[in-house]
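Participant: Attaching a predicted model along with its sequence, questions to come.
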Amino acid sequence: MSRIFISGSSTGLGLMAAELLVSEGHQVVLHARNSDRAKDARKALPAAEAIVAGDVATIAGAKEVAAQVNTLGTFDAVIHNAAVGYREAHRLTADGLPHVFAINTLSAYILTALIERPKRLVYLSSGMHHHADANLDDILWKKRRWNGSEAYAESKLHDAMLTFAVARRWPGVFSNSLEPGWVPTRMGGPGAPDDMDQAHLTQAWLAASDDPKADVTGQYFFHMKRREPNPQALDPRLQDQLIEICAGISGVALPKA
């Protein structure tokens, strides 16, 4: 039995993965943006061990979520699921950051750096990342005209880059990424064409399975099969640059191996 924390798991794919893991006998801690969402999550999955409430849109909020998780003890796996979608308008957080970057990229970095290191890390990317550019020279969208779809795609490329950076830096941890498919969640929209019944399986499998195919690191998956990521995600130079940027913005260093 594994103990797993899932960010952004009060609804959608995060909650679906949690339900599956609980049904398999694992202990799961959920995360919700606020107390109202936490109450809804408790109703949706009464068997959850606990629910952490906190808004990862801000640097302070992400740090607080990590602190709450650490007070609950150690985890075998963390699934980085929290995200906003591709139809977002340009909004700045209280820290003055584009909220797509703050939630999809920076919060995943902060939680990775501050949550006590688990045995497995799982990051949700997106099929849209394949055609994105990391745009590390304008990660905060100060030079470009805002495009929500592009912002989302590049944030999901950042998540894949973070995955492989961690796999390279922390050899004792299985760090993998996946794309769940374009599915009809609230984020994906009602017209999304991919199979909803498949969308949550890979992250649960990577977090808790005894399958030797899941006991790997530095890999990218789609429907429990390996897939090649965007080549930029595999570039150590770009990975290190992303880590440096996130550390500088957040004031949080990624621990060394």
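Facilitator: Happy to help now that I have it.

Participant: Please make it C-alpha for all contacts and neighbour counts, starting now.
Facilitator: Noted.

Participant: Could you tell me which residues make contact with Leu121?
Facilitator: 77-80, 163, 173-176, 207 (C-alpha atoms under 8 Å, 6 or more residues apart in numbering).

Participant: likewise Arg144?
Facilitator: Contacts of Arg144 (C-alpha under 8 Å, 6+ apart): Asp138.

Participant: Return the residues in contact with Thr11.
Facilitator: Thr11 neighbours (C-alpha under 8 Å, 6+ apart): Ala41.

Participant: measure it to Asp40 for me?
Facilitator: From Thr11 across to Asp40, the span is 9 Å (C-alpha to C-alpha, to the nearest Å).

Participant: What of Asp215?
Facilitator: 33 Å.

Participant: Looking at those two, which one has more neighbours?
Facilitator: Comparing Asp215 with Asp40 by other C-alpha atoms under 10 Å, the one with more neighbours is Asp215, at 17 against 14.

Participant: Nearest residue to Ala47 in space, please, no chain neighbours.
Facilitator: Val22 (7.2 Å; C-alpha to C-alpha, 6 or more residues apart in numbering).

Participant: On the three-state scheme, the one you found is what?
Facilitator: For Val22, the assignment made with DSSP: H, G, I helix; E, B strand; the rest coil gives helix.

Participant: Pull the contacting residues for Tyr123.
Facilitator: Per C-alpha under 8 Å, 6+ apart, neighbours of Tyr123: 79-81, 159-160, 163, 175-178.

Participant: what's the closest of the contacts of Leu121 to Met16?
Facilitator: Closest approach between the contacts of Leu121 and Met16, by C-alpha to C-alpha: Ile79, at 12.3 Å.

Participant: and Leu114, what is it in contact with?
Facilitator: So Leu114 contacts 63, 66-67, 252, 254 (C-alpha under 8 Å, 6+ apart).

Participant: want to compare, so here's the second one:
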Amino acid sequence: MSRIFITGSSAGLGLMAGQLLGEQGHQVVLHARNAARAEETRRELPRAEAVLEGDLETIQGAKDVAQRVNALGRFDAVIHNAAVGYRESHRLTADGLPHLFAINTLSAYVLTALIERPRRLVYLSSGMHHQAQANLDDILWRKRRWNGSTAYAESKLHDAMLAFAIARRWPDVLSNALEPGWVPTKMGGPGAPDDMDQAHRTQAWLAASEDPKARVTGAYFYHLKRRAPNPEAQDPALQDRLLALCAELSGIALPDM
């Protein structure tokens, strides 16, 4: 039995993964943005060990969530599921960062750096990342006109880059990324064409399965099968630049091996 923390798991794929892992006998801790959503989540999955509250929009909020996770003890796996979607408008957080970047990219970095190191890390990317460029010279969209779809695709590329950077830097951790497919969640929209029944299974499998195909690191998956990611995701120089930018913006260094 594994103990697994899932970010952004009050609804959608995060909650579905939590439900599946619970059915498989694993201990699951979920996460919701605020108290009202946390209460709804407890009703949805009463078997969950806990539902932690915290808004990942700000650096301090992400730090607070990491502290609450660590207070519960070490986890076997963390699934970085929290995200906002491609229809996001351009707005800045209290830290002066684009809201989409703050949640989709920076909070995943902060939680990775601060949560006691688990045995496995799982990062949710998107099929949209295949057509994206990292655009690290303008990661905060200060030079370009905002495009929510492009910003989302870039953030999902960043998540894959983060997964592979961790796989390279922390050889004792199995760190992988996946795309769940374009499915009809609240984020995906009602017209999304992919299979909802498959969308949550890969992250649960990577987090807990003893299948040798899941016990790998630095890989990218779609529906339980390996898939080639955007080549930029596997570029060590770009990975290191992303880590350096996130460290500078958050004031939090990624621990060494």
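Facilitator: Received it, and whenever you're ready, just let me know what you need. Here the structure is a predicted model, which means the values were calculated and not measured.

Participant: Could I get the TM-score for this pair?
Facilitator: Once the chains are laid over each other, their TM-score by TM-score structural alignment, normalised by the length of structure 1 reads 1.00; 257 aligned residues with a C-alpha RMSD of 0.3 Å.

Participant: Show which residue of structure 2 lies farthest from the average position.
Facilitator: The C-alpha centroid of structure 2 is most remote from Lys143, which lies 26.2 Å away (C-alpha atoms, centre = their mean).

Participant: Need the three-state assignment for that one.
Facilitator: coil.

Participant: what about it, distance to Asn135 of structure 2?
Facilitator: 11 Å.

Participant: before we move on, what about Arg91 of structure 2?
Facilitator: 19 Å.

Participant: can you check Asn70 of structure 2 too?
Facilitator: From Asn70 of structure 2 to Asn135 of structure 2 the distance is 33 Å (C-alpha to C-alpha).

Participant: which other residues reach stretch 194-213 of structure 1?
Facilitator: Counting by C-alpha under 8 Å, 6+ apart, 1-2, 4, 13-14, 16-18, 20-21, 76-79, 120-122, 124, 176, 178, 180-184, 214-215, 221-224 sit against stretch 194-213 of structure 1.

Participant: which residues of the stretch 101-250 of structure 2 fall in helices?
Facilitator: 107-114, 148-169, 201-208, 236-250 (DSSP state H, counting those that start in this stretch).

Participant: average distance between the first one and structure 1?
Facilitator: So that's helix 107-114 of structure 2. Compared with structure 1 after fitting, helix 107-114 of structure 2 has a mean deviation of 0.2 Å; criterion: mean C-alpha distance after the TM-score superposition for structure 1.

Participant: cool, and the second one?
Facilitator: Overlaying structure 1 shows helix 148-169 of structure 2 at a mean distance of 0.2 Å from the equivalent residues (mean C-alpha distance after the TM-score superposition for structure 1).

Participant: cool, and the last one?
Facilitator: Helix 236-250 of structure 2 differs from its equivalent in structure 1 by a mean of 0.1 Å after superposition (mean C-alpha distance after the TM-score superposition for structure 1).

Participant: so what secondary structure elements neighbour that helix?
Facilitator: Helix 236-250 of structure 2 is packed against helix 107-114, helix 148-169, with contacts defined by 3 or more C-alpha pairs under 8 Å, 6 or more residues apart in numbering; DSSP states H and E.

Participant: Just say which of those is most tucked in.
Facilitator: Ranked by mean neighbour count, these are led by helix 148-169 with a mean of 25 (mean count of other C-alpha atoms under 10 Å).

Participant: tell me what that one is packed against?
Facilitator: So helix 148-169 of structure 2, by 3+ C-alpha pairs under 8 Å, 6+ apart, packs with helix 99-101, strand 120-124, strand 174-179, helix 236-250.

Participant: Let's have those in JSON lines, adding distance to Gln131 of structure 2.
Facilitator: Output for these, formatted as JSON lines (distance: least, C-alpha to C-alpha, whole Å):
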{"stretch": "helix 99-101", "distance to Gln131 of structure 2": "18"}
{"stretch": "strand 120-124", "distance to Gln131 of structure 2": "16"}
{"stretch": "strand 174-179", "distance to Gln131 of structure 2": "13"}
{"stretch": "helix 236-250", "distance to Gln131 of structure 2": "16"}
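
Participant: where do the strands sit along the stretch 1-150 of structure 1?
Facilitator: 3-6, 27-32, 50-53, 77-80, 120-124 (DSSP state E, counting those that start in this stretch).

Participant: With Leu121 of structure 2 as the reference, measure out to the residue nearest to the spatial centre of structure 2.
Facilitator: Centrality entry for structure 2: nearest residue to the mean C-alpha point is His80, 2.6 Å, by C-alpha atoms, centre = their mean. Look at His80 of structure 2 and Leu121 of structure 2: by C-alpha to C-alpha, they are 8 Å apart.

Participant: distance of Glu88 of structure 1 from Thr11 of structure 1?
Facilitator: 18 Å.

Participant: what's the answer for Tyr152 of structure 1, then?
Facilitator: 19 Å.

Participant: Identify the residues contacting the nearest residue in space to Pro255 of structure 1 that is not next to it in sequence.
Facilitator: Leaving aside its sequence neighbours, Pro255 of structure 1 sits nearest to Ala113 (C-alpha to C-alpha, 6+ apart; 6.3 Å). For Ala113 of structure 1, the contacting residues are 252-255, by C-alpha under 8 Å, 6+ apart.

Participant: So which of the helices and strands packed on helix 148-169 of structure 2 has the densest surroundings on average?
Facilitator: strand 174-179 (a mean of 29).

Participant: mean shift between that one and structure 1?
Facilitator: Counting by mean C-alpha distance after the TM-score superposition for structure 1, strand 174-179 of structure 2 comes out at 0.1 Å.

Participant: tell me the angle that strand makes with helix 201-208.
Facilitator: Interaxial angle, strand 174-179 of structure 2 versus helix 201-208 (axes from the mean of the first three to the mean of the last three C-alpha atoms, to 10 degrees): 170 degrees.

Participant: And the contacts of strand 174-179 of structure 2?
Facilitator: Applying C-alpha under 8 Å, 6+ apart, the set of residues contacting strand 174-179 of structure 2 is 119-127, 159-160, 163-164, 166-167, 202-203, 206, 215-223.

Participant: which part of structure 2 lines up with stretch 149-162 of structure 1?
Facilitator: Mapped onto structure 2 using TM-score structural alignment, stretch 149-162 of structure 1 covers residues 149-162.

Participant: ditto for stretch 89-108 of structure 1
Facilitator: So stretch 89-108 of structure 1 sits over residues 89-108 in structure 2, by TM-score structural alignment.

Participant: Tell me the buried residues in that stretch?
Facilitator: By neighbour count on 16 or more other C-alpha atoms under 10 Å, the buried set for stretch 89-108 of structure 2 is 97-108.

Participant: Now flag whichever of the residues you listed is closest to Glu248 of structure 2.
Facilitator: Leu106 (10.7 Å).
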